[in-house]
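*Asks:* no sequence on hand, only this structure:
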């Protein structure tokens, strides 16, 4: 069925431009179908109710668009039914531009933003103004009794269409409370580390031949942290090939020392520093949690030389790189190696949301023509379909996939179906 939002927004001029720019075919599949009724569902309703602001567009009598910010307590934008939303209009600077525009043209456009998760929902509808005298019960539903702001009127919007927008180029921003909570969590974690103590912390952890120290820590996502490791004494490190990993020592909460394997994510040509990215898994075996809670700048380690069970081919054949979640670490190093030697390649990266994808913005900036992303938890966004990724490249391309076992099996299964030789499909599971 056709999307009601697109039926409204895709005017003849828009469709003509899409045709010239090559995107019309992607949107044209549902043109002949009956327009789908824009009914809010399990993704849209909680998203709307979680907003504390949105942008409202109206149309003036002169035809000029006017966009205004509307804000209030979380949930001030109410879902009245599956096709109707509304909000209490608080007293502002008393220009009344948006309200005045509605007196002549009831069409509105809303942009609802979730900056931390890089998600936005756009809504088209027809609005009407309500007041206490004429519709007191409806005004009571729109009211926010614990919010100290004077309500002048209510705005009720009948939805004509909605669409989830592309997350690209949304810069994550955080509220004061979100920042404060992150600081509190970090302080508590650090206090817990100090109070528990770290047996033998004056000595390097591990017994490998390379003496390393943590010289940098970066928070890549809410759960992924990158650690820069350099040789003690500012010496050079043994070169590592793309696909290599380090076995690092980790002291668990019970005091025992174990090893964990992490792919090298930095440019393998560099001998100045290694970099690993660690996904914090609260329900895992404890290694990643211990690294997040105990490693800090100055932490000393002794590790073995890098090991490579996932090598990149050395000839000139093109490559298709496929990463799922934290599997991007090994794939990122491969992309940098291929770019440095001017080899053709594509990088396909799938994650829950863009905000969950480590190195996302760096890769988008550095690989604008060969980097493709997919989101499994963003409604309306494209999901990775390996049947579309594998047939496209040249007949001699080599495929590399790193991520969950289900992703690896999907790639291998599709390769078998297409008759791609098994040796042209290399994989590494981050589990």
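*Replies:* In hand now; what should we look at? Note that this is a predicted model, so its numbers are computed, not measured.

*Asks:* for the rest of this, base every contact and every neighbour count on C-alpha atoms.
*Replies:* Noted.

*Asks:* what residues are up against residue 276?
*Replies:* 226, 227, 228, 262, 263, 264, 265, 266, 329 (CA atoms under 8 Å, 6 or more residues apart in numbering).

*Asks:* which one of the residues you listed is nearest residue 215?
*Replies:* Proximity of the contacts of residue 276 to residue 215 was ranked by CA to CA; the top entry is residue 228 with 5.6 Å.

*Asks:* doesn't residue 212 make contact with the closest one?
*Replies:* No. Using CA atoms under 8 Å, residue 228 is not in contact with residue 212; the gap is 9.7 Å.

*Asks:* also this one, for the comparison:
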């Protein structure tokens, strides 16, 4: 057993086409190992419950798929547990095509879209009507402040899901979101007078950016998509690079250094910031950085660079230390190089980018959840390494110290590069 979504949709015909077009090897890891992508984590639950609509396909008796749009107030789809969704179905055109299809075949495919942040989640499940006498479940699916008439309510048992990449998703915005993104006009300066700067612009560097997307990855980690203010492609960056960004604090503007965690070559930047009780700067950033916030900064810098050839790599991440290593993993994946990413966190719910990395990396991703008693042992990772394998690690100091000891004991510390949180 393995990736539940892949097990369902990767039929023999699909696998044959993947083989024909050269992508089968990239997905091979999905079809073996322990089950995953069949139970919703906090990342999927938060994403689903932030949506105000989704698309749903049912299976008709004629064999044709039938797709309908379902909508309501944001949060009308409820995640009841790790394998169950529910929603109230509001009165529509009364054709009852989907309802009729469900009576014969309970399989459904759902598509949840976040156009602003260019993110989509595919989900497969089996749907069932809520018994009208099950008042507890009906009450859990109601939205007291949404006045559309409810005809019935549904539960969906999750079979599998998969995150899609943002490629070719055209950003679409509500009027409120668009106003937040709008660049304020600045009057031409009078000679010898300073240019007025909006309260929504931070920094004085030459590179103008605006925040075009914000996503809550875990209860503590928030990611930010950054685009050019003028719409032009942003300067390229290499894996391991970081941005230096201005953060307002009570003591004035302070500079924070945050790794770029997107794929090199993208025309936008992505950073992820973890706000913990002992991290005042990150907490201040999360308070002040909103959709539409403008930054004037310097171009990306890199003091933690990935090798540029096809030598294999061992990537080790602890907690938010995943940010530079995610970019490295995506670069190595694009090159077709051999690598593994070992990623440790307290739980899957507190692991940033967990669904995306599962989907993209398959068996190349090895995870360790301390809440389940799992521990990353650096010494074990160094056995049977290729002679030219390069090692990169980022995480808390305790993890990095254990990696230093292990590589020193194995006499391969010359192949190690580290980046710590400070």
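*Replies:* Looks like it arrived, so ask away. Remember, predicted model here, so these are calculated numbers, not experimental data.

*Asks:* taking the contacts of residue 276 of structure 1 one by one, which sit in helices?
*Replies:* residue 329 (DSSP state H).

*Asks:* ok so, going back, what about residue 228 and residue 212 of structure 1, which has more around it?
*Replies:* The neighbour comparison of residue 228 of structure 1 against residue 212 (other CA atoms under 10 Å) goes to residue 212, with 26 against 20.

*Asks:* where's that one relative to residue 365 of structure 1, distance?
*Replies:* 30 Å (CA to CA, to the nearest Å).

*Asks:* cool, residue 186 of structure 1 as well?
*Replies:* Counting by CA to CA - residue 186 of structure 1 and residue 365 of structure 1 are separated by 30 Å.

*Asks:* now do residue 85 of structure 1
*Replies:* From residue 85 of structure 1 to residue 365 of structure 1 the distance is 38 Å (CA to CA).

*Asks:* more neighbours: which of those two?
*Replies:* Shown here are residue 85 of structure 1 and residue 365; by other CA under 10 Å, residue 85 has more neighbours (22 against 10).

*Asks:* that one contacts residue 160, correct?
*Replies:* No. Here residue 85 of structure 1 does not reach residue 160: they are 11.4 Å apart, not a contact under CA under 8 Å.

*Asks:* who are the contact partners of residue 70 of structure 2?
*Replies:* With contacts defined as CA under 8 Å, 6+ apart, the neighbours of residue 70 of structure 2 are 53, 54, 55, 56, 89.

*Asks:* ok, 7 Å please
*Replies:* 53, 54, 55 (CA atoms under 7 Å, 6 or more residues apart in numbering).

*Asks:* strands along the stretch 1-150 of structure 2, start to end?
*Replies:* When assigned using DSSP state E, counting those that start in this stretch, the strands of the stretch 1-150 of structure 2 occupy the ranges 53-59, 65-71, 77-81, 84-90, 107-114, 119-129, 150-164.

*Asks:* same check on the stretch 151-300 of structure 2?
*Replies:* 201-202, 207-216, 221-228, 242-249, 252-259, 269-274, 294-297.

*Asks:* quick one, strands of the stretch 301-422 of structure 2?
*Replies:* 313-318, 339-345, 365-369, 390-395, 416-420.

*Asks:* how about those strands, which one is nearest residue 167 of structure 2?
*Replies:* Per CA to CA, nearest to residue 167 of structure 2 of those: strand 365-369, 22.1 Å.

*Asks:* who does the closest one touch, helix- and strand-wise?
*Replies:* strand 339-345 (3 or more CA pairs under 7 Å, 6 or more residues apart in numbering; DSSP states H and E).

*Asks:* mind listing what's buried in the strand it packs on?
*Replies:* 339, 340, 341, 342, 343, 344, 345 (16 or more other CA atoms under 10 Å).

*Asks:* circling back: nearest to residue 101 of structure 2, out of the strands of the stretch 151-300 of structure 2?
*Replies:* Closest among the strands of the stretch 151-300 of structure 2, using CA to CA: strand 207-216, at 35.1 Å.

*Asks:* chain center to that closest one, what's the gap?
*Replies:* 15 Å (CA atoms, centre = their mean, to the nearest Å).

*Asks:* who does it touch, helix- and strand-wise?
*Replies:* strand 221-228, strand 294-297.

*Asks:* for those, which one sits closest to residue 322 of structure 2?
*Replies:* Nearest to residue 322 of structure 2, of those and by CA to CA, is strand 221-228 at 11.4 Å.

*Asks:* other residues contacting that closest one?
*Replies:* 208-217, 234, 268-275, 352.

*Asks:* repeat that with 6 Å
*Replies:* 209-216, 268-274 (CA atoms under 6 Å, 6 or more residues apart in numbering).

*Asks:* for residue 299 of structure 1, what are its contacts?
*Replies:* 213, 214.

*Asks:* ok, the counterpart of residue 101 of structure 1 in structure 2 - contacts?
*Replies:* Using TM-score structural alignment as the criterion, residue 101 of structure 1 maps onto residue 101 of structure 2. Residues in contact with residue 101 of structure 2 (CA under 6 Å, 6+ apart) are 59, 60.

*Asks:* ends of stretch 112-132 of structure 2, how far apart?
*Replies:* 27 Å.

*Asks:* ok, how many other residues are close to the equivalent of residue 400 of structure 2 over in structure 1?
*Replies:* When structure 1 is aligned by TM-score structural alignment, residue 400 of structure 2 is paired with residue 408. Close neighbours of residue 408 of structure 1, defined as other CA under 10 Å, add up to 21.
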